[in-house]
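> here are the coordinates; sequence isn't available:
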């Protein structure tokens, strides 16, 4: 299986499908690159080279004790890009992965990245503070950490409901989708899962968003129960220079069902534009 080894000895697994202009897909917490399989096939079928990595501590990558922070995630992605000698890159990131690609693009991707798409992404910053008074209280993230520590398996099973919106009337998301969320989450390293909560909730991406000068497509469902849209996409669009916002009425955080079908058409149009 394809891996690169980073400067600190971490093995990063990646999938590489198709040929053409590269699109790098970055997954959300606590998943892996497999969460993007449908979109990777869509990209490869339409003449792009689709690449998805497992973030350190997730999926098939090394379950690291150190480096479970956004700066290191972006640096790992930079090492992957350099190892594969990629240019003219399109980035796509969901949730935590949206933060990763924004930080990578701002700090490592100048001259290499030509477009960015984020979906239900964590920027600008999730946690409530004096400078972000309408953010999510730290107690919510403490609760996530407590759930991981107490019974990670059951916590992930329970979390899959608000993640995909199956707790809403009329949801058509299958139990299989929820089971896949649980399965991918249980593949991740325990410490990495725990530490990544701080990374996705407390990292401030404001300056990264301001620094981007390439086109960015910002997508989010307005019934996202995991990353509240009012403190995410609706703020991010005001910070970027060349952004397009698409809000999907009634759509959840997880990419599945009718939301996925509509989103994928929009992503394909953005990639080809």
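Perfect, thanks for sending it. Since the model is a prediction, treat every value here as computed from it, not as a measurement.

> from here on, contacts and neighbour counts on C-alpha atoms
Noted.

> any idea which helix or strand comes after whichever strand or helix holds residue 72?
Following DSSP states H and E, one finds residue 72 within helix 70-84. As assigned by DSSP H and E, the chain's next helix or strand after helix 70-84 is strand 89-94.

> next SSE after that following strand?
For strand 89-94, the succeeding helix or strand toward the C-terminus, using DSSP H and E, is helix 96-107.

> what residues sit buried inside stretch 255-262?
For stretch 255-262, the neighbour count (16 or more other CA atoms under 10 Å) marks 255, 256, 259 as buried.

> keep only those of the residues you listed that are in helices.
residue 259 (DSSP state H).

> for residue 2, grab the count of nearby residues.
Residue 2: 10 surrounding residues under other CA atoms under 10 Å.

> so it sits against residue 13, correct?
Yes. Using CA atoms under 8 Å, residue 2 is in contact with residue 13, at 6.0 Å.

> before we move on, back to that, and of the buried residues of stretch 255-262, the nearest to residue 89?
Lowest distance from residue 89 to those (CA to CA) belongs to residue 255, with 22.3 Å.

> tally of neighbours for the closest residue to residue 87 other than its chain neighbours?
Nearest non-adjacent residue to residue 87, counting by CA to CA, 6 or more residues apart in numbering: residue 112, 4.9 Å away. Neighbourhood size, residue 112 [other CA under 10 Å]: 15.

> included below, for side-by-side comparison, is a second structure:
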């Protein structure tokens, strides 16, 4: 079980320490166990009002590392974790659906004792947050941020008649089965980061970043990668939007290829009662890298508002 209680003691013991020293003193990581026995790897940095981060497919919580560090050093407690089957978490054979993911998030919130928390979800991670609010309510949750999130859904259905053909996602699973390394390398370069578009960004994507991202993706089990495709691709969150009753910031690139702006951000802003939509013009999906400074500042402003 992740140690939590030392935070209050340490805070009292370091009244004269710098902000960075206080954040470093409370950095900790470890695992927590879900009700079905899965070990989730959790990083818990800094102190102050908590921000809980959920990550994109096919990555891990490491995709948040640089914004997370900056936000922790700004005086907040930043909690991030690897989704089941991804990163350093356990790799079970089942549970790759949003109800289970939302229950895992509930376990993280309970185990860390986070109160008055802001939840921020990147890409697939936005689905965890919206489904969490639908299944568990908003008690103890102050705000939400959806960053290039799949909410309220990608696949074509009666709520999303302009959506993606569901067969497309079956093709993704076939590609993973055939040669996941080659498929994921191309996906990250051409679609996730859209290197050609990102060359014009404030922080162009280097080969080193692509290699790092592929390393993250390859940490996930093949079962988790395949099992999660139907979740992020075919889930319909329209019925969940009414449960998002807290102020919600939506950050999304207008040139996002895998999670198109009009299918997701625009519809989410229309369906969430207290939504504020910020469009990143000409930005593709990997904005945690390509627009890192802007995303970090937008989140800091949102936390402080």
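Thanks, I have the structure now. No experiment lies behind these values; they were computed from the predicted model shown.

> what about the aligned residue in structure 2 for residue 125 of structure 1, which SS state?
Mapped onto structure 2 by TM-score structural alignment, residue 125 of structure 1 lines up with residue 153. Put simply, residue 153 of structure 2 is coil when judged by DSSP: H, G, I helix; E, B strand; the rest coil.

> measure residue 153 of structure 2 to residue 165 of structure 2 for me?
From residue 153 of structure 2 over to residue 165 of structure 2 the distance is 12 Å, taken as CA to CA, to the nearest Å.

> who has more neighbours, those two?
Taking other CA under 10 Å, residue 153 of structure 2 and residue 165 do not tie; residue 153 has more neighbours (27 against 15).

> can you name the residues that contact the residue nearest to the more buried one when sequence neighbours are not counted?
Setting aside the residues directly before and after it, residue 153 of structure 2 is nearest to residue 236 in space (CA to CA, 6+ apart), at 5.1 Å. Residue 236 of structure 2 is in contact with 151, 152, 153, 154, 155, 159, counting by CA atoms under 8 Å, 6 or more residues apart in numbering.

> quick one: the fourth one and residue 162 touch, right?
The reference is to residue 154 of structure 2. No. Using CA under 8 Å, residue 154 of structure 2 is not in contact with residue 162; the gap is 9.1 Å.

> the aligned residue in structure 2 for residue 158 of structure 1 sits in which helix or strand?
Matched to structure 2 by TM-score structural alignment, residue 158 of structure 1 sits across from residue 186. Using DSSP H and E, residue 186 of structure 2 sits within helix 167-186.

> ok, and what's touching the helix or strand just after that helix?
Counting by DSSP H and E, the next helix or strand C-terminal to helix 167-186 of structure 2 is helix 195-198. For helix 195-198 of structure 2, contacts defined as CA under 8 Å, 6+ apart pick out 189, 190, 204, 205, 282, 283, 284, 290.

> do that again at 10 Å, thanks
Contact with helix 195-198 of structure 2 is made by 188-191, 201, 204-207, 210, 255-256, 282-287, 289-291, as judged by CA atoms under 10 Å, 6 or more residues apart in numbering.

> how big's the offset between the helix holding residue 186 of structure 2 and structure 1?
For helix 167-186 of structure 2, the mean deviation from structure 1 after alignment is 0.9 Å (mean CA distance after the TM-score superposition for structure 1).

> what helices and strands are in contact with that helix?
When contacts are defined as 3 or more CA pairs under 10 Å, 6 or more residues apart in numbering; DSSP states H and E, helix 167-186 of structure 2 sits against helix 207-219, helix 222-234.

> could you find the counterpart of residue 253 of structure 2 in structure 1?
Using TM-score structural alignment, residue 253 of structure 2 lines up with residue 221 in structure 1.

> swap that for residue 231 of structure 2, sorry
By TM-score structural alignment, residue 231 of structure 2 lines up with residue 199.

> was I right to think that match contacts residue 69?
Yes. Counting by CA atoms under 10 Å, residue 69 is a contact partner of residue 199 of structure 1 at 5.1 Å.

> how close does the residue sitting nearest the centre point of structure 1 sit to residue 200 of structure 1?
Compute the mean C-alpha point of structure 1, and by CA atoms, centre = their mean the closest residue is residue 97, 2.3 Å away. Here residue 97 of structure 1 is placed at a distance of 9 Å from residue 200 of structure 1 (CA to CA).

> overlap in contacts of these two?
With CA under 10 Å, 6+ apart as the test, residue 97 of structure 1 and residue 200 both reach 28, 29, 70, 121, 122.

> save those as JSON lines, and put in distance to residue 81 of structure 1 and secondary structure too.
Below are those laid out as JSON lines (distance: CA to CA, whole Å; DSSP: H, G, I helix; E, B strand; the rest coil):
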{"residue": "28", "distance to residue 81 of structure 1": "19", "secondary structure": "coil"}
{"residue": "29", "distance to residue 81 of structure 1": "21", "secondary structure": "coil"}
{"residue": "70", "distance to residue 81 of structure 1": "17", "secondary structure": "helix"}
{"residue": "121", "distance to residue 81 of structure 1": "21", "secondary structure": "coil"}
{"residue": "122", "distance to residue 81 of structure 1": "23", "secondary structure": "coil"}
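
> for these, which one is nearest residue 149 of structure 1?
Closest to residue 149 of structure 1, out of all of these and judged by CA to CA, is residue 29, at 15.7 Å.

> please consider this matter closed, and thank you.
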